[in-house]
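Asks: Sequence and computational prediction follow.
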Amino acid sequence: MTQFLVIYKAAASAAPEAPEDQQAAMAAWGAWMEKVGTHLADPGNPIGKSWTVTASGAAPGGNALPIMGYTILEADSIEAACQLVEGNPMLSDPLAEIEVAPIVPIEM
């Protein structure tokens, strides 16, 4: 099986603020993780505001949709990994995006 990096992108305003909304969001994430089951290699974490580093230095950066978090899944193909992402709670925001990319091991 191959590991896939799942990157969640959404506006910061998409995060629930009210405690009951946060609880509902966590329940939805728990249900999705249970559905994914043994394909969940690392549930991941939320990610704070990023900076961009170039040859000129570092500065607060980010795209129109900042990266909000990540998960690592295991699947036989990228198509299978994308199917596992279907129903992910992040997709309840119509402006959110989820990117799925294979993690390519480097042999030393």
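Replies: Sure thing, it's come through. All values reported here derive from a predicted model rather than from experimental measurement.

Asks: Could you use CA atoms for every contact and neighbour count after this?
Replies: Will do.

Asks: What segments of this protein are strands?
Replies: Taking DSSP state E as the test, the strands found in the chain are 2-9, 40-42, 51-54, 57-60, 67-75, 97-102.

Asks: ok, and what's touching the first one?
Replies: Where contact means Cα atoms under 8 Å, 6 or more residues apart in numbering, the residues beyond strand 2-9 that reach it are 41, 65-78, 81, 90, 96-103.

Asks: Give the burial count for residue 62, as a bare number.
Replies: When counting by other Cα atoms under 10 Å, one arrives at 12 neighbours for residue 62.

Asks: Contacts only, for the residue nearest to it when sequence neighbours are not counted.
Replies: The shortest distance from residue 62 to any non-neighbouring residue, by Cα to Cα, 6 or more residues apart in numbering, is to residue 50 (6.0 Å). Residues near residue 50 by Cα under 8 Å, 6+ apart: 60, 61, 62, 66, 67.

Asks: second one coming, line it up with the first:
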Amino acid sequence: MAKFLYVYHGSGKMPTEEAERQAAMDAWTNWYGKLGSAVVDGGNPVGMSKMVLPGGKVENNGGSNPTAGYTIVEAKDIDDAVGKAKDCPILMDPAFSVEIAPIIEVM
């Protein structure tokens, strides 16, 4: 099985109400449960990023497609990884997307 990186992109905000936060956590827990042992690293949400550009210029805007978090999964191939991502709870918000890339082991 190969490993794949799911990078969550979007500009949505974390829920502020406790009931909404709990519903979101339950959705993630259920999705991870469905994926089972395919989840190598459940990942985490991430904060606003900075971009370092050639010449040392720094942009503090999170980039054109801000990263919201990540997960690492195992799958047979990228099509299998794409299939597993289709039920990701982050996709309930149309402001988000899941980018999927194979992890290339070099060592």
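Replies: Thanks, I have it. Because the structure is a prediction, the values reported are computed rather than measured.

Asks: Reformat the strands of structure 1 as a markdown table; add distance to residue 26 of structure 1 and mean neighbour count.
Replies: Below are these laid out as a markdown table (distance: least, Cα to Cα, whole Å; neighbours: other Cα atoms under 10 Å):
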| stretch | distance to residue 26 of structure 1 | mean neighbour count |
| --- | --- | --- |
| strand 2-9 | 15 | 20 |
| strand 40-42 | 16 | 16 |
| strand 51-54 | 27 | 10 |
| strand 57-60 | 29 | 9 |
| strand 67-75 | 14 | 21 |
| strand 97-102 | 18 | 16 |
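
Asks: closest one to residue 23 of structure 1 among those strands?
Replies: With Cα to Cα as the measure, strand 67-75 is the member of those nearest residue 23 of structure 1 (17.7 Å).

Asks: Name the residues that touch that closest one?
Replies: Applying Cα under 8 Å, 6+ apart, the contact partners of strand 67-75 of structure 1 are 1-10, 12, 39-50, 81.

Asks: go again using 6 Å as the cut-off
Replies: By Cα atoms under 6 Å, 6 or more residues apart in numbering, the residues outside strand 67-75 of structure 1 that reach it are 1-9, 39-47, 81.

Asks: longest helix of structure 1?
Replies: Counting by DSSP state H, the longest helix found in structure 1 is helix 19-36.

Asks: Would you mind getting the angle between that helix and strand 67-75?
Replies: Angle, helix 19-36 of structure 1 to strand 67-75, by axes from the mean of the first three to the mean of the last three Cα atoms, to 10 degrees: 20 degrees.

Asks: In helix 19-36 of structure 1, which residues are buried?
Replies: Buried positions in helix 19-36 of structure 1, judged by neighbour count with 16 or more other Cα atoms under 10 Å: 25, 28, 29, 32, 33, 36.
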